[in-house]
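A.B. asks: When you get a sec, could you give me coordinates for this:
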Amino acid sequence: MTLRQKQFAVYSTVFLALLLLFFFLHVSTGFTYYSHSHLLAILLGGGTAEENTVVFDFRLVRAVLAVLIGMGLALSGAVFQQLTRNELAGPGLLGVNAGAGLGVMILIFLTPVEQGLPIWSLPIVAVVGALIAAGSIFALAMRKNEAGGTYALVLSGITLTAGIHALQTLLIVLLSPEKFNQVNTWIIGNIAGNTWAHVLILGAVVIVLALILYANRTTLNILTLRDETAIGLGVSLKRSRLGFLILAVILAATCVAIGGSIGFIGLVAPHIARRLIGADCTYVLPLTALIGGWLLVTADWVGRVIIAPDEMLVGIVVALIGAPYFLFILARKRG
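C.D. replies: Here you go, the predicted model:
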């Protein structure tokens, strides 16, 4: 076993243990108190009908979604950072969250309250909006021949995201009170209130796309090399970049559609993984997924206990952690 493999085994074990610990803490937290032994008994099928409803249909759904959303956003950020060759790229900064959010808001705005929304509608419009936004930002950066440059992408992302937020503000003003409450909670980022149907949809998307990304990890590694070298190794740059871009956008947009506009996970998780294990996607992708899942399930748990019995929306907790970390990365890169 090489040194890198040993390091990967150690870090993976540590973050898997942290993920399982905070997952259990998350499921243990709620208005109804269960001892740890009793909670384990409920999870193993020994609870009453009421206890099963509380644990399985509310707590467990929320905890599993937190892990899946964290993993999806983190993997999406890892792909963006590989494609752009810089550590400041991520779904939030490249307009994916904002584009997905605008698509969802337009759908909510146009749909009568009494009609309801099909469960697949939010992910579909979120993906379309995210693809348009991400494509526009990459096009703006490429016009300056700086598609791989940090500041061209960041500035283009900030510019387009500001425009999208202006449109969102306009839509919010026009919303009815019922739709406003729904949209406002979703914009901040909130995992509560979903069902096992959402888990199945998101789980299928995250697992399938994660496997596709890992199966193509060699190509993703090659794309970080100089273009001439990548072409010499037989990689079609445009087709490969477009394919990975679409996969990353679908991952992030689906997570945003279900969990709301949660930022910074896609920036922080892959950055931590690379600092620990290097840039090889063989190790970065699985470690990034573990870190992302752990970060979001921990943030959601913190939001539930920090001002208990009230809750702080998970998007606020993530922003409080992620914003200072982003400034640290930016200052380090400028230095």
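
A.B. asks: can we go C-alpha only for contacts and neighbour counts from here?
C.D. replies: OK.

A.B. asks: which SS class is residue 89?
C.D. replies: When classified by DSSP: H, G, I helix; E, B strand; the rest coil, residue 89 comes out as coil.

A.B. asks: roughly how far apart are it and residue 165?
C.D. replies: As defined by C-alpha to C-alpha, to the nearest Å, residue 89 lies at a distance of 19 Å from residue 165.

A.B. asks: And for residue 123?
C.D. replies: Taken as C-alpha to C-alpha, the span from residue 123 to residue 165 is 19 Å.

A.B. asks: ditto for residue 70
C.D. replies: In terms of C-alpha to C-alpha, residue 70 sits 23 Å off from residue 165.

A.B. asks: Among the two, which residue is more densely surrounded?
C.D. replies: Shown here are residue 70 and residue 165; by other C-alpha atoms under 10 Å, residue 70 has more neighbours (29 against 15).

A.B. asks: which SSE is that one in?
C.D. replies: Assessed by DSSP states H and E, residue 70 sits inside helix 61-84.

A.B. asks: now what about stretch 49-59, what contacts it?
C.D. replies: For stretch 49-59, contacts defined as C-alpha atoms under 8 Å, 6 or more residues apart in numbering pick out 26, 27, 29, 30, 42, 43, 193, 195, 196.

A.B. asks: Select only the buried ones of these in PyMOL?
C.D. replies: To isolate the buried subset of the contacts of stretch 49-59 in PyMOL, counting by 16 or more other C-alpha atoms under 10 Å, use the following:
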select buried, resi 26+27+30+42+43+196
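
A.B. asks: So which residue is dead centre in this protein?
C.D. replies: The residue lying closest to the centre of the chain (C-alpha atoms, centre = their mean) is residue 73, at 2.0 Å.

A.B. asks: unless I'm mixing things up, that residue is touching residue 91, no?
C.D. replies: Yes - with contacts counted by C-alpha atoms under 8 Å, residue 73 reaches residue 91, the gap being 7.3 Å.

A.B. asks: Give the residues shared as contacts by those two.
C.D. replies: Contacts common to residue 73 and residue 91, judged by C-alpha under 8 Å, 6+ apart, are 252, 266.

A.B. asks: just to revisit the earlier point, in helices only, show me the contacts of stretch 49-59.
C.D. replies: The members of the contacts of stretch 49-59 that map onto helices under DSSP state H are 26, 27, 196.

A.B. asks: Correct me if wrong: the last one contacts residue 60.
C.D. replies: Same thing as residue 196. No - if you go by C-alpha under 8 Å, residue 196 and residue 60 don't touch, sitting 9.3 Å apart.

A.B. asks: one more, for comparison:
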Amino acid sequence: MIPTSLRRKQKRWIYMLFALILFTMVIGMGWGPASLSYDRLIPTLIGLGTFKEEFILFSVRLPRLLITCLAGMALALSGGILQSVTRNDLADPGTIGINSGAGVAITVFFLFAPLEVGNFAYAIPFVAFVGALVTASVIYVLAYGRRTGLQPMRLILIGVGFSAALSGMMIILISSAERQKVDFIAKWLAGSVWGVDWPFVWAVFPWLLILVPFVWIKSNQMNLLSMDEAVAIGVGLQLNRERLLLLLAAVALAAAATSVTGGIAFVGLMAPHLAKAVIGHRTQLYLPICLLLGGWLLLVADTIGRNLVDPEGVPAGVIVSLIGAPYFIYLLFKNRLGY
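C.D. replies: Next comes the predicted model:
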């Protein structure tokens, strides 16, 4: 049973993160190359703005803010699942190669599909899911031993190797492509939020709408999976079945996010750790905070990045990496590569 004090603390953090997300969105609505004064936000939101103001807000700013927040939530939840399933604090869809697998599938789709990617907004998450699923399956098989079961550190090392190899494959694929398509893939590799129209919002939102409740239902299983295998087996948990279902959910969430934001790493690494640091390791407590933290982190990174340098800004993936890479190194030393 969860103590009442922890429940109250969780609610305070949830309210605070909701407020931070709303505050960051308000900042993002008015901050950008095209001017939209903050005193005109409310009139524009309720339909009293000029054509220019409504175009900037509803066609440019608002869909990007929503897609960034949703993608950050998906990456954070995916990272939380992976860390529980693998019992490894270094697990993240970016570091273990899932994002790169989705990226290769999107690259092939973009280079060889007869139509532009923008016309395939609803198909792209499925394309990314197939690539991510194939990659995750191969990594899982290679990291799994018949006698030892899933080896967390081996999974991380194999995933890092796959990530590097698949990134190289993407470079080979685009080496002879058209300049316009090369520019797109280069932005994707850097973690640039590119799916910034309403169709991409509606393409990603259903994945979260289905998978967030599913993961919440599986929160008790995640608690058990994060413990020793003997304990989980002792209480009757079907390890392979639960791992497979949760890994599929993690892959789907990462693929949905990757399909619109590019190869962004470290959000799925940092958000679960920060959530656990403030509320504890119990899944029912940290999962909602992790979800909101992921959305807010990517939202802040993209808002800062797109306004940092004219004209196109700095990709959100670069901003996140500036924070996430030192944090990853810290965790690496903390765990001593074998914990």
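
A.B. asks: Superposing both, give me the TM-score.
C.D. replies: The TM-score (TM-score structural alignment, normalised by the length of structure 1) is 0.94; 335 aligned residues with a C-alpha RMSD of 1.9 Å.

A.B. asks: Would you mind pointing out the helix or strand the residue lying closest to residue 150 of structure 1 once chain neighbours are set aside falls in?
C.D. replies: Closest residue to residue 150 of structure 1 apart from its sequence neighbours, by C-alpha to C-alpha, 6 or more residues apart in numbering: residue 86 at 6.0 Å. Per DSSP H and E: residue 86 of structure 1 is located in neither a helix nor a strand.

A.B. asks: how many neighbours does the counterpart of residue 86 of structure 1 in structure 2 have?
C.D. replies: Under the alignment (TM-score structural alignment), residue 86 of structure 1 pairs with residue 88 in structure 2. Neighbours of residue 88 of structure 2 under the rule other C-alpha under 10 Å: 19.

A.B. asks: Am I right that residue 88 of structure 2 is in contact with residue 153?
C.D. replies: Yes - look at residue 88 of structure 2 against residue 153 with C-alpha under 8 Å: they come within range, at 7.2 Å.

A.B. asks: Now for the spatially closest residue to residue 84 of structure 2 that is not a sequence neighbour, how many residues are close by?
C.D. replies: Spatial nearest neighbour of residue 84 of structure 2, excluding adjacent residues (C-alpha to C-alpha, 6+ apart): residue 226 at 4.6 Å. Per other C-alpha under 10 Å, the neighbour tally for residue 226 of structure 2 reads 21.

A.B. asks: How about residue 180 of structure 2?
C.D. replies: 8.

A.B. asks: Looking for the alignment partner of it in structure 1.
C.D. replies: For residue 180 of structure 2, the residue aligned by TM-score structural alignment is residue 178.

A.B. asks: Next up, the contacts around that match.
C.D. replies: Counting by C-alpha under 8 Å, 6+ apart, residue 178 of structure 1 touches residue 113.

A.B. asks: tell me the SS of the alignment partner in structure 1 of residue 301 of structure 2?
C.D. replies: When structure 1 is aligned by TM-score structural alignment, residue 301 of structure 2 is paired with residue 299. The three-state assignment at residue 299 of structure 1 reads helix, by three-state DSSP.

A.B. asks: Map residue 17 of structure 2 across to structure 1 for me.
C.D. replies: So residue 17 of structure 2 corresponds to residue 15, using TM-score structural alignment.

A.B. asks: gap between its match and residue 269 of structure 1?
C.D. replies: Residue 15 of structure 1 is 11 Å from residue 269 of structure 1, where distance means C-alpha to C-alpha.

A.B. asks: Between these two, which contacts overlap?
C.D. replies: Shared contacts of residue 15 of structure 1 and residue 269 (C-alpha under 8 Å, 6+ apart): residue 291.

A.B. asks: Compare neighbour counts for those two and give me the winner.
C.D. replies: In this view residue 15 of structure 1 and residue 269 are compared by other C-alpha under 10 Å, and residue 269 has more residues nearby, 29 against 20.

A.B. asks: OK, contacts around the equivalent of residue 97 of structure 1 over in structure 2?
C.D. replies: In structure 2, the residue equivalent to residue 97 of structure 1 is residue 99, according to TM-score structural alignment. Residue 99 of structure 2 makes contacts with 93, 132, 163, 254, 255, 258, 263, 264, as judged by C-alpha under 8 Å, 6+ apart.

A.B. asks: Report the inter-axis angle for the strand or helix carrying residue 99 of structure 2 versus helix 62-86.
C.D. replies: Following DSSP H and E, the helix or strand that holds residue 99 of structure 2 is helix 98-112. Angle, helix 98-112 of structure 2 to helix 62-86, by axes from the mean of the first three to the mean of the last three C-alpha atoms, to 10 degrees: 130 degrees.

A.B. asks: quick one: the helix or strand that comes right after helix 98-112 of structure 2 aligns where in structure 1?
C.D. replies: Sequence-wise, the next helix or strand downstream of helix 98-112 of structure 2 (DSSP H and E) is helix 124-143. Aligned using TM-score structural alignment, helix 124-143 of structure 2 spans residues 122-141 in structure 1.

A.B. asks: By how much does that stretch deviate from structure 2 on average?
C.D. replies: Compared with structure 2 after fitting, stretch 122-141 of structure 1 has a mean deviation of 1.2 Å; criterion: mean C-alpha distance after the TM-score superposition for structure 1.

A.B. asks: buried set for that stretch?
C.D. replies: Result for stretch 122-141 of structure 1 [16+ other C-alpha under 10 Å]: buried residues 122-138, 140-141.

A.B. asks: Equivalent analysis for stretch 183-191 of structure 1, please.
C.D. replies: Within stretch 183-191 of structure 1, the residues scored as buried using 16+ other C-alpha under 10 Å are 183, 185, 186, 187, 188, 189, 190, 191.

A.B. asks: And stretch 299-312 of structure 2, by the same measure?
C.D. replies: For stretch 299-312 of structure 2, the buried set under the neighbour-count rule, 16+ other C-alpha under 10 Å, comprises 299, 300, 301, 302, 303, 304, 305, 306, 307.

A.B. asks: same thing with stretch 228-237 of structure 2?
C.D. replies: 232, 237.

A.B. asks: Ok, stretch 95-114 of structure 2 next?
C.D. replies: Those would be 95-107, 109-111, for stretch 95-114 of structure 2 by 16+ other C-alpha under 10 Å.
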